[in-house]
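Novice: Structure, please.
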Amino acid sequence: MNMSATTRTEQRAVASLASLYALRMLGLFMVLPVMMIHGQSLSGATPQLLGLAMGVYGLTQALLQIPAGALSDRIGRKPVIIGGLVIFALGSIIAASADSVYGVIFGRALQGCGAIASAIMALVTDLTREEHRMKAMASIGASIGLSFSVALILGPWLAGMGGLSLIFGLTAALAIGGLLVTLWVIPNPPAQPHRDATAVMAEVGKQLRNLRLWPLNLGIFLLHALMVAIFVAIPGQLTLSGLTPDHHSWLYLPVLGVAFVLMVPLIIIAEKKRQMKNVVLIAALIIAAALIGMSQAHQLWHWIGLLLLYFWGFNLMEASLPSWLSKIAPAGAKGSAMGIYSSMQFMGAFVGGSLGGWVLQNYGVNVLFVGLGVLVVLWAIVIGQSSAPQHLTSVRLTTDGNCSELQLASLMSLPGVSEVLHLADECAVYLKVSADVFDRNQASAIIHSTGDNHGSQR
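Specialist: Predicted coordinates for the structure are as follows:
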């Protein structure tokens, strides 16, 4: 297989798009560890409304995620990204200038309307070659994880200097910086149809009915509901334990670092030893134990240990669930399956914030933590009934638009191939393969052969 090095254009494109995605998510996440404390000064603030302010971006993001991606196929990636960043900056400015909780809720909802994630991922596909695309997508994923960790550390520090207004103002500045990067740094290639990168509306409906995907969709929904819901309660509990709000960053910094280090060996086991299901179950039980333990935590050292457990499990699931989904998504349907998955992720953030604030206000922190822990256990039972994923990956091969039944049968007979989908209008063949044994050059030779001898390649 030709494994040529990435070009400077590809490197620049991936670096700029990863930073663009990360800076946007940084702006969304920085308020999580500080909203419930610094938002109390807002007019009309209640725990329920502050929780809604934390998570409402997820509602608008979830509703617009797939349509924005489809729009980028029609009018181009950059117009959608530029428009989304302008809307995101406007929402940030509104939230920064708000003196009531309702103004912040409106600003956060508007931030979510700048739904550019799917357009960014599609642009990565347009700007990278097939053999480097997985590495490019991994770089984007790593940047998102890093932005979350940095946000939890920066949020309390910035809020201590200038409150929520400083955080939202900085978020607007980051969005404007992203706008300049989009206009002048990121290349502007023609859009390429690619069903592993973008959702296809007709395929979305089909994958909504794919029952194999729903345990994972529910898993990411629950994981991001937890992410927002626990920050409805944790900042106040840390303060009651004797840690002043401006020092919360000093707790998150080592906890997140150690949790990341603990995650790596299990991720390697999940992928290399093909133990994805067992690792996900372990992660779910770690999270459930941490949440139930939080209902009984009173001292600071309790919170240090429990947050370490929680983020260990959270990082494991955050890394494992999309990998599992990509393995089981049908050939040519990965983009649509991931679109649904991402929408459920953002919808979880909305439900976690709004419902978490309501539970905290009406029933208290103990009920909140125990309830969340029970939900994780119930989901673990569901995922425990699911089949472990085969370790398959998606491959797309271009054609001249024609591919005979004999050629398709020959592709299907290749070692490691489990699915073949030919899309003549896209001039492409999508495969689900075991990367350990699949030979891309052999498959390409079959597709581009003009002879009649396309027998089995075993």
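Novice: Please make it C-alpha for all contacts and neighbour counts, starting now.
Specialist: Will do.
Novice: what's around the closest residue to V200 other than its chain neighbours, how many residues?
Specialist: Spatial nearest neighbour of V200, chain neighbours left out: S336 (5.8 Å); criterion: CA to CA, 6 or more residues apart in numbering. S336: 27 surrounding residues under other CA atoms under 10 Å.
Novice: ok, now which ones touch S336?
Specialist: Residues in contact with S336 (CA atoms under 8 Å, 6 or more residues apart in numbering) are R195, D196, T198, A199, V200, M201, E203, V204, Q207.
Novice: For V365, see how far away it is.
Specialist: Counting by CA to CA, to the nearest Å, the gap from S336 to V365 is 38 Å.
Novice: quick one on the thing from earlier: show the buried residues in the contacts of S336.
Specialist: R195, D196, T198, A199, V200, E203, V204, Q207 (16 or more other CA atoms under 10 Å).
Novice: Also this sequence, please, to line up against the first:
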Amino acid sequence: MSRRFANRFHLYAIPLMSSRLLATERRAITGLAGLYATRMLGLFMVLPVLALYAEDLAGATPLLVGLALGAYGLTQAVLQIPFGLLSDRIGRKVVIAGGLVLFIVGSLVAAQATTIGEIIVGRCLQGSGAVAGAIMALLADQTREQVRTAAMATIGLSIGVAFAIAMVVGPLIASSFGLSGVFWFTAVLAILSLVVLWRLVPAAPRRAQHRDVGLDRSQLRSTLTRSDLLRLDFSIFSLHLILMAAFVALPFRLVDVGIEAEHQGWVYLAVMGMAFVFMVPLVIVAEKYRRMKVTFLGTVAAMTLVLLLLGELGHQRWVLIGLLLAFFVAFNLLEATLPSMISKLAPAGAKGTAMGIYSTSQFLGAFLGGVLGGALAQRFGYDAVFLGTALLAAVWLMVIWGMPAPRHLSSEVVALEEQEGDALDTLMARFASVAGVEDVLVVPEERVAYLKVDRQRLDADALARVAGSRHTHRGA
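Specialist: Below you'll find the model as predicted:
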């Protein structure tokens, strides 16, 4: 972009009251969070039941069951970035609707399956509706910069809630209607999501690139060469590999200790509820008291030990339930803190690119976890699944052991408007001169400035003066 064009942008201050949600923003956040949650609910409900109920399918083996569990991750990983880029060209709602249709088709194929191969095809089709990036981009289109962080947090919370509900609802539906009933239910949820998309979510006022949400191809190489970010990519890869592999064996282990399939949902309900209660203080320690690295290393070490004990000692009911609780405390804690660490470490304006790579790593981990768990179960038995994943967790611990403690930086996005004014370099320098502002990227074509700030050191008054001294009008 030419310097002349860059010179035409000024910062304008946003009044505090404008951080309140507008009616259209509230509708968009509610609708898209619900849409995202129901889609993930459909994917997750299969986890606690597929291994048990697939035994009635023709051709089922532990390896193929594991492949069916993780198959959605492969198509998600391959297609999520192309779908996000396609939404930039032809429109968010069109791409999201198309992805939901693919998800519905996959659910219907799996619901009518009589062989494990048909289940695998259905799961691949479910995953091919890879619209997570398009949903986040539409949410960014629908929200102003000053409320976007809260909007994204709502999406993140909805995913966690969906996972917890899926662990309970999946076994309950399967016990009454079989495995096909779970897939019929996911198809109905996806159809309802289509209705929500077109009736509740308002039309986007614009379609733009958002570097805090979407992938920026110009930043891809530099992001992939950051060792600190790669450690976190490997972490989410390992976490979801372990999760998917564990669910090849966990349902059978619960049956072995006398908890039949129709009652397992209640076990997951109790365990997930308690895990959430135990997780919250640990998140507070990590975030508020800035003990992120210690918490991270301790949690991975704890997960390594729990997996080892599941393989060696998890054959008694209460020991198994206690280990299951410890596993989900560790899993939920890592699932909550890893995205926060990505946000802290990503350079200003590169958060969307970093999260795109991170999400791809997550889905690849889910795919390989199903395959690895199935292969270990088929070749060596279910104890080997836990011991094999314990070995992976130990490798994971070694990979992250030497990482520097992440700086506790927060992302800020400040709106710009087109006006005559200072040069781009001057604008960046004025932001950088404020105490507590650690990184700045001004992107005139998006009309925003991306900042990384240390809130404990931030001179909010100085930042407000920079904003106030430059605005030509005030508005939302």
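Novice: Can you calculate the TM-score here?
Specialist: Once superposed, chain against chain, the TM-score is 0.95 (TM-score structural alignment, normalised by the length of structure 1); 450 aligned residues with a CA RMSD of 1.6 Å.
Novice: ok now do the residue mapped onto S165 of structure 1 from structure 2, which residues does it touch?
Specialist: With TM-score structural alignment as the criterion, S165 of structure 1 lines up with S180 in structure 2. Contact analysis of S180 of structure 2 by CA under 8 Å, 6+ apart lists A110, A111, Q112, A113, A174.
Novice: To which secondary structure element is S180 of structure 2 assigned?
Specialist: According to DSSP states H and E, S180 of structure 2 maps onto helix 145-199.
Novice: can you check V264 of structure 1 too?
Specialist: Here V264 of structure 1 sits within helix 248-272, counting by DSSP H and E.
Novice: Which strands and helices lie in contact with that helix?
Specialist: Where contact means 3 or more CA pairs under 8 Å, 6 or more residues apart in numbering; DSSP states H and E, helix 248-272 of structure 1 is packed against helix 130-184, helix 276-294, helix 300-328.
Novice: For T114 of structure 2, see how far away the counterpart of A191 of structure 1 in structure 2 is.
Specialist: Aligning on TM-score structural alignment places A191 of structure 1 opposite R207 in structure 2. From R207 of structure 2 across to T114 of structure 2, the span is 43 Å (CA to CA).
Novice: residues in contact with the residue nearest the centre of structure 1?
Specialist: Centroid check for structure 1 by CA atoms, centre = their mean gives S342 as the closest residue, at 6.1 Å. Counting by CA under 8 Å, 6+ apart, S342 of structure 1 touches A62, Q65.
Novice: same check, this time on A297 of structure 1
Specialist: Here A297 of structure 1 is in contact with W303 (CA under 8 Å, 6+ apart).
Novice: Surely it is within a helix?
Specialist: No: counting by DSSP: H, G, I helix; E, B strand; the rest coil, one finds A297 of structure 1 to be coil, located in no helix.
Novice: ok, it to L309 of structure 1 distance?
Specialist: 13 Å.
Novice: Please pull up the helix or strand immediately following the lengthiest strand in structure 2.
Specialist: For structure 2, the strand that runs over the most residues, judged by DSSP state E, is strand 410-418. Counting by DSSP H and E, the next helix or strand C-terminal to strand 410-418 of structure 2 is helix 424-432.
Novice: Could you figure out how far the next helix or strand after that next one is turned away from strand 410-418?
Specialist: For helix 424-432 of structure 2, the following helix or strand on the C-terminal side (DSSP H and E) is strand 437-443. With axes from the mean of the first three to the mean of the last three CA atoms, to 10 degrees as the basis, strand 437-443 of structure 2 and strand 410-418 are set at 40 degrees to each other.
Novice: so strand 437-443 of structure 2 corresponds to what in structure 1?
Specialist: Alignment note (TM-score structural alignment): strand 437-443 of structure 2 is matched to residues 417-423 of structure 1.
Novice: check the fit of the matching stretch onto structure 2 and give the mean distance.
Specialist: Relative to the matching residues in structure 2, stretch 417-423 of structure 1 has an average distance of 1.5 Å after the fit, by mean CA distance after the TM-score superposition for structure 1.
Novice: how far is that stretch from where the chain is centred?
Specialist: Taking CA atoms, centre = their mean, to the nearest Å, the mean C-alpha location of stretch 417-423 of structure 1 is offset from the chain mean by 27 Å.
Novice: List of residues touching that stretch?
Specialist: Residues outside stretch 417-423 of structure 1 that contact it (CA under 8 Å, 6+ apart) are 330-332, 401, 403, 408, 411-412, 428-434, 438.
Novice: tell me which of those is nearest to P245 of structure 1?
Specialist: Lowest distance from P245 of structure 1 to these (CA to CA) belongs to P330, with 47.1 Å.
Novice: Report whether the closest one is found in a strand, as I expect.
Specialist: No: P330 of structure 1 sits outside any strand when classified using three-state DSSP, being coil.
Novice: so what corresponds to it in structure 2?
Specialist: Under TM-score structural alignment, P330 of structure 1 pairs with P347 in structure 2.
Novice: so what's the equivalent of L218 of structure 1 over in structure 2 closest to, chain neighbours aside?
Specialist: L218 of structure 1 maps onto F234 in structure 2 when the alignment is built from TM-score structural alignment. Leaving aside its chain neighbours, F234 of structure 2 sits nearest to S361 (7.0 Å; criterion: CA to CA, 6+ apart).
Novice: Equivalent analysis for G31 of structure 2, please.
Specialist: V201 is the one closest to G31 of structure 2 (CA to CA, 6+ apart), at 5.5 Å.
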